[in-house]
Structures are given as C-alpha cells and as structure tokens.
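>>> Just a sequence and a predicted model for now, questions to come.
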Amino acid sequence: MNCSNIGVLDELQKLENMCGEYSGELKFLSKKIRRDIWISGKNDYILSKMLKTFNLVFECMYNITGEFSLGTIIEYVLCLSKYGIFINLALNATYYQKLIDDIQMESARLIIEEQWKDIYASKDGMKTFIEIFDDIFTKCINLYKDKFFHELKSTDVLCRAVRDWNHDTDRFIPWSNKTNNRWNPPGKTYLYLSFSEKESVYSDKLSLNEYVCLQEIRAEKGKKFSLCKFEPITKGNILDLSYNDVSFGQLKGIVSDYQQEMTQKMIDEMMSDPNLIEKYAGNKRNLKRDIKKKQKKNPVDESIIQESYAKQYLKMVCNCIYKKVDESSEDKKEKAYKSFHILSEYLENKGVTGIIYPCTRDNTISGKNLVLFRKEDAVPVENSIREIIY
C-alpha cells in the first residue's frame, strides 16, 4: 500500500468522524467515495489531496460556527462534483445529484427506522411517526386524493396463489385468519393479491403478477401451485404506498419541472408582445412590475408542491419499512408486524379500503401487492385457475 493510498484512507476516516451526530450519513458518503470515486492506484494522490483540503475547510467551518447539518454534507458533495473531473472522468453531474439523493434517503432511513420500531414513541421532543404521518395524510394525501389514491378497475390485474392443484375458486378466498400477517393481526382477515394496472411478462412461463404471488407465499422450486385471477367488486379507496417504481430524484423533480413550466409560460407570454423591446428598454422598473402582475395572474399551484413533498416522504418511508419477514414464531412475527397493524387500523378509520405496497421478497423487480381490508371487495374469476409446477 503506497503513501497516497494510505492518505485517502486517512482522509476518509477523518470524514467519517467529522460529526458524531451525522456519523451514519458521513460513513455512507465515505463508502460511496471508496466504491465509486476512488480508483485505487490511479487517482490516489489527487483524491487524497482533495479530500484533505475539503476536510480541513469543513472542519474549520464546523469548529468556528458549531453548526453541522445534512446540508453541510450536501455542500461537501457539491465540492466533490465541482472538481470531480480531476478525480474520476467516468462520473458526471448526474452521478453527484443521485449521490445527494441517496444521502438524503440514508439520513431519512436512520430516523424512520428508529421511529418505526414504535410508531407512538418519540425522543428529543420530535413528533412520533404516527403524528407525522397523520399531518401529511390530513393536510395533503386526503385533500388531493387523485394524486395518492387508486380506484380499482376491471382492467387491473389481480392474482392470488395457493399450494397444490385441483382447487375450485373458493379455495382462493382467504380463511378466517389466526396468525400475524404484514397488515393484519390475528382475528382480522384481509385479502392479499398481487397487483398491476396492466399485464406484464416476467419470464416465458410466468407473468410478473404470478411471479410476485409465488414469491410472497415463499414458493419452493419443483412444487405444485395454482394461480387464480381476481376482479374487483368495488372501486374502493386504495392508498398507494408502493413507490418502488419511481426514484427519489423523480419525486423531487415534480417541483423543479413545475417551476420550469411556469417560468417558460411567463417568458412565452412576454415574448409574444411585439412591442417588448420598446416597452422595457431602459426601464427595468416597468419590467419588474409587469412580471409581478403576471405572477399574480398565474398563482402557484400549492397542490403540486405539497404532492412532491408528501411523495418524497412516502418514498423515504417505503424504502425503510418493507423488509422480508421470515420469522416462524407468532411472537416474533407480531413484533415485526406491529407497526403495520397500527398503521392499517389508522387508515381503516380514515376510510381507506386497501393499500398497494411493493413485493417484499424480490427488490430487483417493481412488482406490487394489494391488500384489501374487506375480503369481499374482490372475487375470483371463474375459469381463470392456472396450475403450474414452479
């Protein structure tokens, strides 16, 4: 190991230890630098010098002001981005923007995972998970339902799988529940289905919905399984809590895209005036006055901004809470699913009839599931049963 190589490692260690309160986020950034930006043996010297400079500057700022935040880490990344061409030619501005998104997601994960353990508990005067969720649900989600809810349609693809062959459609209707499942405790019987708005292929033998069904029941290779399609009886009031097919950056982009659209609209209106140059030449005061008038005529649509922020929060939540649960004992399953049970009860009381959530068994696909709080809200489709050996 050469001196420059050791220098990089030393500076990364200093970065990780820069602020104990944000050690998780700083370690995450350090790992990304090791994995993506550092090309060992090729850019050791330049990277070590650059990191040393950045660390010195940011440590001095922290010592002088006593302030350190997530924004400080983002500023650090922006410095890396500015001089990134000297470090790794393969990385561009898009990489660093995604790195910022990833750091924000990691910061949220550290907070939300702790809150999710007990969604009624809080520390350091912070709101509890359920209080934050209730704020967002009441002030945004429930006000702009078209942006967060889905009404079931006859064209939606719903599917359910059971073990073995030679079943009639009644077998696909869930029995009275006596165990803990993700969204329902013992004594409550919900209907779990795979969900998509259109049919899509997973392999030459399975649709994506069928694959998701088999994954969720932990299907073993070489065993017999039956698959059945369902159709909705009611449109319902289905809350989308999946967000596994959209990036955090895309959700942030809702606001920036809207801002660009509004700006371009104003520019187009002004440019359409044939007397534009004569009207404003040498008279910036008139220009500013007319811009303000046009802004009043085209007020900001607050629902778009609220949609973006709410969906960013839901994306953060969904990235944290959906994990495989392979516990066999009911006590351990109850502990793993406790917060889900509380959240589903909260949503039922708010008039929600079901939840769309991601496939938890395979995060390499964008498969989705649907849980209906009333098992009667969808029924098996006659003659749709398909028998397979997995």
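Sure, I can see it.
>>> For the rest of this, base every contact and every neighbour count on C-alpha atoms.
Noted.
>>> Contacts only, for the nearest residue in space to residue 322 that is not next to it in sequence.
Leaving out its chain neighbours, the residue that sits closest to residue 322 by C-alpha to C-alpha, 6 or more residues apart in numbering is residue 360, at 6.1 Å. Contacts for residue 360 (C-alpha atoms under 8 Å, 6 or more residues apart in numbering) come out as 216, 322-324.
>>> One more: residue 369?
Counting by C-alpha under 8 Å, 6+ apart, residue 369 makes contact with 192-195, 212, 356-359.
>>> How about the secondary structure of it?
Classification of residue 369 using DSSP: H, G, I helix; E, B strand; the rest coil returns strand.
>>> again, but for residue 246
Strictly by three-state DSSP, residue 246 counts as coil.
>>> Just give me the neighbour total for it.
Per other C-alpha atoms under 10 Å, the neighbour tally for residue 246 reads 11.
>>> By neighbour count, which of the contacts of residue 360 wins?
Using other C-alpha under 10 Å as the neighbour criterion, residue 216 leads the contacts of residue 360 with 19 neighbours.
>>> Wait, that residue touches residue 359, no?
Yes. In this structure, residue 216 is within contact of residue 359 by C-alpha atoms under 8 Å, at 7.3 Å.
>>> List the buried residues of stretch 49-56.
Using 16 or more other C-alpha atoms under 10 Å as the test for burial, stretch 49-56 gives 50-52, 54-55.
>>> From those residues, pick the one nearest residue 383.
residue 51 (65.0 Å; C-alpha to C-alpha).
>>> another one to put next to it:
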Amino acid sequence: MLIKNVNYNMLILGELQRLEDLSSEYKAILILISKRIRRDLWQCGKNDVMLYKMLNECGKQLDMAYKGPDQYMEQDFTDYILSLKPYSLFLGVHLQPYYFEKFVSDVRLENSRNIIEKQWDNIICAAENSDKAFIDIFDDVFSKCIDQYDDVFFHTLSDSDVLCRVVPEWGWDESRFIPWDNIDNMNRWNPPGKTYLYLSFDESERKYNDELSVSEYICLEEYRAEKDNKYSFCHFKPIKKGRILDLSYNDVELWKIEMALDRYQEIVKDLFVNSTLSDQAELKKMGTTKRSVKRYIKKNVDETIIDRSIIEKAIAKTYLKMVCNTIYKKVDEDDNAGKEKAYKSFHILAGYLESKGITGIIYPCTRTKKIIGKNLVLFNRYDAVPIKDSIREIIYK
C-alpha cells in the first residue's frame, strides 16, 4: 500500500546503507551489490516504491541468516541476489539475459579475489586461515586435473598463430627483435638472470583500427609506447610447438562455466533416476530403510553414468578463472624494489611451471580495457624466431 508523503528515495538509500554495513569481512562484496542495484535496478522516481519493497523484503532473508557480527557466508549474499530476481520483473527495467547469474558470479569472483590475493602475496607460505600455500594448492589442481587435459588447458603453437614484438626506432634487421641477455632486469615472469621471449599473442590476425592490428596495438600498450614516437614491429614464427599453459581467462566468464556444470548435474540426476528405476521387480522388494536403499543403489546403479572428467575440468576452469581474475594488475613501478614486490610471485609460479615441462604461458594484457588482448611468454627465447619480411615501421599516432 502506497503511503503518502513518504520519501521512498531516502528509504532506499537507508536499505542500501544497511546492506553495506552488514559485515566488515564482506564489505567489498556488499558494496559491489549495492552499487550494482543503484546502477542497474534503480530508476530514481520511476520505481522507488517497488524497489524499496523489494529491498526490504529480501533484506529480511539476510536477517534470518544473521548468526552474529561477521558471521555471514558468501552463500547468504548470493541467495540474496537471487531473491531479487522474481521482484525485478516489476521494476520496469531492461536487464540482459542471465543478468542475475552474472551478478552472482561477480560476487563469487570478488570473494575469491580477497582470499587468493592474500595467498598470492606470499605464494610459498600458507595465508591466515589456510592450511596450504598458494603454490601447494595450485600444484594440487595442476597435477590432478590441468596436467591431464592437454586439449583444454594447453595450447600448441602453430604457424597460424599471430606472434608480434615491438622495439623503439626504425632501421633494424630481424636480429634486434631477439631479446638481449638479461642480467639485471626483471619482467612479469622472469627474474634477473633469466631471459624470456615476450610476444603479443592471437590465434588469427585481427584489425584494431586503420593503422594497427590487435597484435600491434597490444605490443604498444605493453611497451607503454608514447605518441609521435617511432616504433618497429616484427612477427615471429614458432620453431617448437611447445606446451603452452593458457593462464589468460580474460575471455572466459565464470557464470557460463557454472551454468554448464549445473546443466550436467541435471543430466546426471536424470540418468541416476532412470538407472535406479530400471528394475521394477527388485525395486518393489526394496525396504524403506536408509540401509536398504543404499544397498539397492550400490547393486543396481552404474556409477559410470557420471563422467568425472566434465566435473574435473569445470572445477579447474573455475579455479583458474578466480586466480587469473586476482593476480593480473598493472605494474607501473620503475624501481627494482617495487618491481620485485609486484613480480616475485609470478617468478615463483614461472619457475614451478618450467620445472613441470611447460614451455610458455599465455596471459592477458593488463594495460588496456578497450579490447581483450593476450600475450605469450616463452621460457626459451629461441622457441620462436623473427620473420625477416614482416618488419613494419610506424610513427605512433
């Protein structure tokens, strides 16, 4: 019932502020939820009454989940988001398909980021409230799953891959594009004393604008190129197919992984029910005790109906998405101390992967959000060689 002279705008702000203040431990998640509601669900003056009622009603669900200060769980907040979904139909707003599924996955990514960030900062030591260090957890996932599915988690280099490198100035031959021996410098993946080959990576040539390909643009961004300066590009071809671990995941959406797994779980349920009901005669003989039901299922249900590889791959993809969502940030430090702090965990992970026979890593470009860009680092700088006739010179505009 609409109450006259009530400022629903202020009531909504009150509900959102109450939401943000529910838990200090989950503060970042609660602010994310509040901002998303303000941005996507609230059309000030048009749906204030309905939005307030929705927030008030769904807030009662969180009140029921309250176990004491900072005693909430991530699931409480994802349930809250999903409880908004039925009410959203009455708000008069246009939402993209699977909006709430994406919303939930963003909350899970934010929560995992807070956890993984602490582990990543000290990669070889267990973080507070964790039994294992990041590198040990990664090793578990890598050894038991990732390493078993080459076609899913690894890339084999081919001549069709677009590999590009940039250097400043003009007039170079192809030898200039091979990295010089590294003694003192460190980059994202290599510590001082190790020389890796860094390239932009794409599986096909794509146009960025009239002047640049996507590969060239990514090169310029990674080099932090300055406008009106001269630069030279050179493409590379692989001479070793290698075993390249894909740690980019900037074009992978968590909600799609989760929805695919949910669909498979429904398929398994149907198969399980059909298998259970296949022998009606014996089913009638079955007792109703828990023990008798377990005995019947063990005897009659074929466990091979479950394809464990589907579940394993989905779990590993989820983990890698969460890791990649956390660890890649712009690094603008120019001094060695700043770089060492920012890159030390990458150096340890690269050393671990190299010890496992991995020859390179695909990782995302963090310098731009205009386009999804990827890079490639090869642990052996000679695993790909410059193509002489591909050198191109530009003035960056």
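Received it, and whenever you're ready, just let me know what you need. The model shown is predicted, which means the values in this text are computed figures rather than measured ones.
>>> burial count for whatever residue of structure 2 lines up with residue 308 of structure 1?
When structure 2 is aligned by TM-score structural alignment, the residue opposite residue 308 of structure 1 is residue 314. For residue 314 of structure 2, the count of nearby residues is 17 (other C-alpha under 10 Å).
>>> Please identify the buried residues of the helix or strand where residue 314 of structure 2 lies?
Residue 314 of structure 2 belongs to helix 308-327 when assigned by DSSP states H and E. By 16+ other C-alpha under 10 Å, the buried positions in helix 308-327 of structure 2 come out as 312-327.
>>> Which parts of the stretch 151-300 of structure 1 are helices?
Assigned by DSSP state H, counting those that start in this stretch, the stretch 151-300 of structure 1 shows helices spanning 208-216, 248-271, 276-280, 284-297.
>>> What's residue 323 of structure 2 aligned with over in structure 1?
Residue 323 of structure 2 maps onto residue 317 in structure 1 when the alignment is built from TM-score structural alignment.
>>> The helix or strand following the helix holding residue 314 of structure 2 aligns to what range in structure 1?
Downstream of helix 308-327 of structure 2, the next assigned helix or strand under DSSP H and E is helix 336-355. Alignment of helix 336-355 of structure 2 against structure 1: residues 330-349, by TM-score structural alignment.
>>> once aligned to structure 2, how far is that stretch on average?
Taken against structure 2, stretch 330-349 of structure 1 registers an average deviation of 0.8 Å after superposition, with mean C-alpha distance after the TM-score superposition for structure 1.
>>> Run through the strands of structure 2 in chain order.
Counting by DSSP state E, structure 2 has strands at residues 154-155, 162-168, 197-202, 230-238, 244-246, 360-364, 374-378, 384-386, 392-395.
>>> Distance to residue 271 of structure 2 for those - can I get that in CSV?
As requested, the strands of structure 2 are arranged in CSV below (distance: least, C-alpha to C-alpha, whole Å):
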stretch, distance to residue 271 of structure 2
strand 154-155, 31
strand 162-168, 44
strand 197-202, 40
strand 230-238, 46
strand 244-246, 33
strand 360-364, 38
strand 374-378, 40
strand 384-386, 48
strand 392-395, 58
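>>> Starting from residue 341 of structure 2, give me the distance back to the residue nearest to the spatial centre of structure 2.
In structure 2, the C-alpha nearest the mean C-alpha coordinate belongs to residue 321, at 2.8 Å (C-alpha atoms, centre = their mean). Per C-alpha to C-alpha, to the nearest Å, residue 321 of structure 2 is found 23 Å from residue 341 of structure 2.
>>> can you check residue 197 of structure 2 too?
In terms of C-alpha to C-alpha, residue 197 of structure 2 sits 22 Å off from residue 341 of structure 2.
>>> just so I know, which of the strands of structure 2 lies nearest residue 301 of structure 2?
Among these, strand 154-155 comes nearest to residue 301 of structure 2, with 35.1 Å by C-alpha to C-alpha.
>>> okay, and the closest one goes to which residues in structure 1?
Under TM-score structural alignment, the match for strand 154-155 of structure 2 is residues 149-150.
>>> Quick check: the residue mapped onto residue 24 of structure 1 from structure 2 vs residue 66 of structure 2, distance?
Using TM-score structural alignment as the criterion, the counterpart of residue 24 of structure 1 in structure 2 is residue 28. Relative to residue 66 of structure 2, residue 28 of structure 2 is positioned 18 Å away (C-alpha to C-alpha).
>>> When residue 197 and residue 341 of structure 2 are compared, which one has more neighbours?
Between residue 197 of structure 2 and residue 341, counting by other C-alpha under 10 Å, residue 197 is the more crowded of the two (21 against 11).
>>> That one -> structure 1?
So residue 197 of structure 2 corresponds to residue 191, using TM-score structural alignment.
>>> ok, its match - contacts?
Taking C-alpha under 8 Å, 6+ apart as the test, what residue 191 of structure 1 contacts is 173-174, 371-375.
>>> Tell me the one of the residues you listed nearest residue 151 of structure 1?
For those, the minimum distance to residue 151 of structure 1 (C-alpha to C-alpha) is 12.2 Å, reached by residue 372.
>>> Any idea how many residues pack against the equivalent of the closest one over in structure 2?
Mapped onto structure 2 by TM-score structural alignment, residue 372 of structure 1 lines up with residue 378. Residue 378 of structure 2 has 22 neighbouring residues, counting by other C-alpha under 10 Å.
>>> and residue 378 of structure 2, what does it touch?
Here residue 378 of structure 2 is in contact with 196-198, 359-361 (C-alpha under 8 Å, 6+ apart).
>>> Let's see that with 10 Å instead.
189, 195-199, 242-244, 358-362, 384 (C-alpha atoms under 10 Å, 6 or more residues apart in numbering).
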